[in-house]
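Colleague: no sequence on this one, just coordinates:
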């Protein structure tokens, strides 16, 4: 993480170098990074068969554009690669009613991390038996909802949670129902090669029962002893945005060892093993994610080998791809408002200043907090047209009153970008809309699904009246209407507020 939120110059460290050498073709769409339907026609970016200028005029900016074909084909890739296993879609990456129905129709499972995510899925008609409930601090109300709905698994995370769940399971059995199916989340002690905040299987963090201290085995013993609970299997998750399969293989080795220890301690052979996921995606051209088929082949081989060594039957597997389904297929469109050249010092050539253009757009950290929160890297392109202008070093920033409000830290854009142009930021489908806020009272953008030339708004744009409705003083007052805007310049293609 950087030393100072206002940037390296304020932290007395050397200014960062430019984003490498300018690419041969500014605005090129790397197919590893951009949605599968992305193409340029007449210089303009098209998504799902639609030009981005039409999408911006119709729906405004900022705007999340979700390529439905990309989303569903990636879900299918994982379902095919893990045929015979359960593939769980990550609600926390991005969830709305339409996405829940796509996932249900495509035969996937779903993991919810809160009672409200669970409620949304159930309201959308998602089959309860294909839902797993996660979370390190599930309330009694959330657990009651899960038990009453008859969800597939509760992934227990602490002894306190087992204590809360026991009477609910006992009551269900007393009423003639079946015991509540439970997975024990084990912390296997694997250091995933990812950001500290999204590595989840090392010892010093909030999730799961430690394998090394014996807590995971003790939790299994406790669940087995309760007639209202059914220990269906084990769960392991080592982190998020991971490219190296070695961590998954090491975790699989340890979690199968726990299967053997549970059988020895309780006499029960567990039938299910959820290996988690957190598979990485390409945010930049240099990122190299592993394909679903490669992941599946390696994990199946490791599990089969480890189970054979311990004389265990191979359990039914489950995986949680995380951002790998939702992330790559969504692009965020912004309209440029202000461009400010900032001199950074000498570039190396005598008398030649190094200049970075701060390109401000009409969104920012309220719709993508990941750059500020995780130091995440994104790329973007000039979307409404092509340009032969020479490259300029740029930093794409938002409109919030924070110097850390950065979307793309360093990249090359055409030097003739101007107010009214559209920028498209790639791979924003996971953890952007779902982590959005109303900071500075900006409103959450809509989400539009595109496919084969048709656009469908699946999440509408938030309005100021929506926000006022939560304010005890303003709830009954109408939100002020904006004054008529001045005519936009001829080059403007977005929808101005």
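Modeller: Yep, that arrived. Just so it is clear, the model here is predicted, and its values are computed rather than measured.
Colleague: When you work out contacts or count neighbours from here on, use the C-alpha atoms and nothing else.
Modeller: Will do.
Colleague: Can you classify residue 407 by secondary structure?
Modeller: strand (DSSP: H, G, I helix; E, B strand; the rest coil).
Colleague: How about residue 205?
Modeller: Classification of residue 205 using three-state DSSP returns coil.
Colleague: now residue 252
Modeller: helix.
Colleague: give the contact list for the residue nearest to it when sequence neighbours are not counted.
Modeller: Once flanking residues are discounted, residue 252 sits nearest to residue 303: 6.4 Å by C-alpha to C-alpha, 6 or more residues apart in numbering. Going by C-alpha atoms under 8 Å, 6 or more residues apart in numbering, residue 303 touches 252, 253, 256, 314.
Colleague: Now do the helices in the stretch 101-250 of the chain.
Modeller: Counting by DSSP state H, counting those that start in this stretch, the stretch 101-250 of the chain has helices at residues 115-123, 140-149, 159-174, 215-224, 246-266.
Colleague: Now render those helices as JSON lines, adding distance to residue 206 and mean neighbour count.
Modeller: JSON lines is the format used below for the helices of the stretch 101-250 of the chain (distance: least, C-alpha to C-alpha, whole Å; neighbours: other C-alpha atoms under 10 Å):
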{"stretch": "helix 115-123", "distance to residue 206": "19", "mean neighbour count": "18"}
{"stretch": "helix 140-149", "distance to residue 206": "19", "mean neighbour count": "17"}
{"stretch": "helix 159-174", "distance to residue 206": "13", "mean neighbour count": "17"}
{"stretch": "helix 215-224", "distance to residue 206": "14", "mean neighbour count": "20"}
{"stretch": "helix 246-266", "distance to residue 206": "18", "mean neighbour count": "19"}
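Colleague: what about versus this one:
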């Protein structure tokens, strides 16, 4: 088992994260429980930032908060000098409630409402990443009516899709996001933005995929973008001040994954942008990237308490836990794979192979299929690794199951940063069809 960050086995044979015993965490805060290794998040953030600084490149490293958005996480991003990528009014509100510097917030999304855009302009955020013509029109109208202006990037689809080790050149540019780079949409959007008199066009943005383990896709995207920028320079005299190449940097979920260090992505991107800018006689722009999963994914561990068992003779042993697709829907949605240990007996030899079943009333609520573990007793603590990205963010109340608490651990201290949801919380916004008659 390969541990991440500060995770290790202590003298009791228990899993420890941030110098805090996970068995004690489960006892104090209950289960399911999201546990975040703050030191690992800080290490990842600094790795991205320091590579840009070492190579002398003006840059912004924006945390893609869709991966895990809470007030405490946003404040941690601010402590590390990150910018922030938000994709909804709710994420923007969270950022502002956390006291995050508005000028370092970038607002993404393919269907921003008029109210969300107004909220962003009123807050004075740093940049809106414009995704379509409707949005561009709304922004121009808002700026004209309020007398304000806003920085924008145009999101373009360069016809490249990258996931893990694969990349695909999609000439059709079939995506719900952005302006097509090769079908004339990006050209039209550029002219509308340049001639609007209301928005300040900083440059371009693209995002090519997720859980990417190689640099090839980013380099291909940069080359296609610069070929178009060369046309625009000749036709309109346009050069970008900012080029945002997105995120999608991969992490290790299981032994099948082999990600590269954060610095290698950054170095490759910088070298390619410098080469392309030099080739076309342009100034090297400020480079922005948007790591999300790669900052928080393997910093998160979910603790569960084991419950019932079921044996299907000659087929499979099921071991149920007190959570499931209500706190981690990724296995059901994407067939995502995870590794796990019994937190109280990490070094014990496996005695059985079990399938970890969630408690939701869905046959597809399976967290892990066929994992070797020591013989689990009822109420053992199971620690599932690398759940820091899109676990809490996608948590839900299916079957009216309350969402778990979130704890940050660092230097031997545990801090509760999200309270456990209660049954009362879940019905707080419900309105009755009729008032309940109280029994005497």
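Modeller: Looks like it came in fine. Computed from a predicted structure; not experimentally measured.
Colleague: right, so of the helices of the stretch 101-250 of the first structure, which gets closest to residue 451 of the first structure?
Modeller: For the helices of the stretch 101-250 of the first structure, proximity to residue 451 of the first structure was assessed by C-alpha to C-alpha; helix 115-123 is nearest, at 23.1 Å.
Colleague: equivalent range in the second structure for the closest one?
Modeller: Following TM-score structural alignment, the aligned partner range for helix 115-123 of the first structure in the second structure is 89-97.
Colleague: what separates the matching stretch from the chain centre, distance-wise?
Modeller: Distance, stretch centre to chain centre, for stretch 89-97 of the second structure: 15 Å (C-alpha atoms, centre = their mean, to the nearest Å).
Colleague: Look up the average distance of it to its aligned counterpart in the first structure.
Modeller: Aligned to the first structure and superposed, stretch 89-97 of the second structure gives a mean residue distance of 0.8 Å (mean C-alpha distance after the TM-score superposition for the first structure).
Colleague: ok, back up a step: where does the residue nearest to residue 252 of the first structure sit, in terms of helix or strand?
Modeller: helix 292-310 (DSSP states H and E).
Colleague: how about that helix, which residues of the second structure does it hit?
Modeller: Going by TM-score structural alignment: helix 292-310 of the first structure matches residues 262-280.
Colleague: What are the buried residues along the matching stretch?
Modeller: For stretch 262-280 of the second structure, a neighbour-count test (16 or more other C-alpha atoms under 10 Å) marks 262, 263, 265, 266, 269, 270, 272, 273, 276, 277 as buried.
Colleague: would JSON lines of these with distance to residue 36 of the second structure be doable?
Modeller: Shown next, in JSON lines, are these (distance: C-alpha to C-alpha, whole Å):
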{"residue": "262", "distance to residue 36 of the second structure": "19"}
{"residue": "263", "distance to residue 36 of the second structure": "22"}
{"residue": "265", "distance to residue 36 of the second structure": "24"}
{"residue": "266", "distance to residue 36 of the second structure": "25"}
{"residue": "269", "distance to residue 36 of the second structure": "29"}
{"residue": "270", "distance to residue 36 of the second structure": "31"}
{"residue": "272", "distance to residue 36 of the second structure": "34"}
{"residue": "273", "distance to residue 36 of the second structure": "34"}
{"residue": "276", "distance to residue 36 of the second structure": "39"}
{"residue": "277", "distance to residue 36 of the second structure": "40"}
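Colleague: Mind telling me the two of these farthest from one another?
Modeller: Across these (C-alpha to C-alpha), the longest gap, 22.9 Å, separates 262 and 277.
Colleague: Quick one: list the elements packing against the lengthiest strand in the second structure.
Modeller: For the second structure, the strand with the greatest residue count under DSSP state E is strand 300-312. For strand 300-312 of the second structure, the packing partners by 3 or more C-alpha pairs under 8 Å, 6 or more residues apart in numbering; DSSP states H and E come out as strand 33-37, strand 316-321, strand 381-385.
Colleague: Ok, which of the ones you listed comes nearest residue 298 of the second structure?
Modeller: So among these, strand 381-385 is nearest, using C-alpha to C-alpha, at 6.8 Å.
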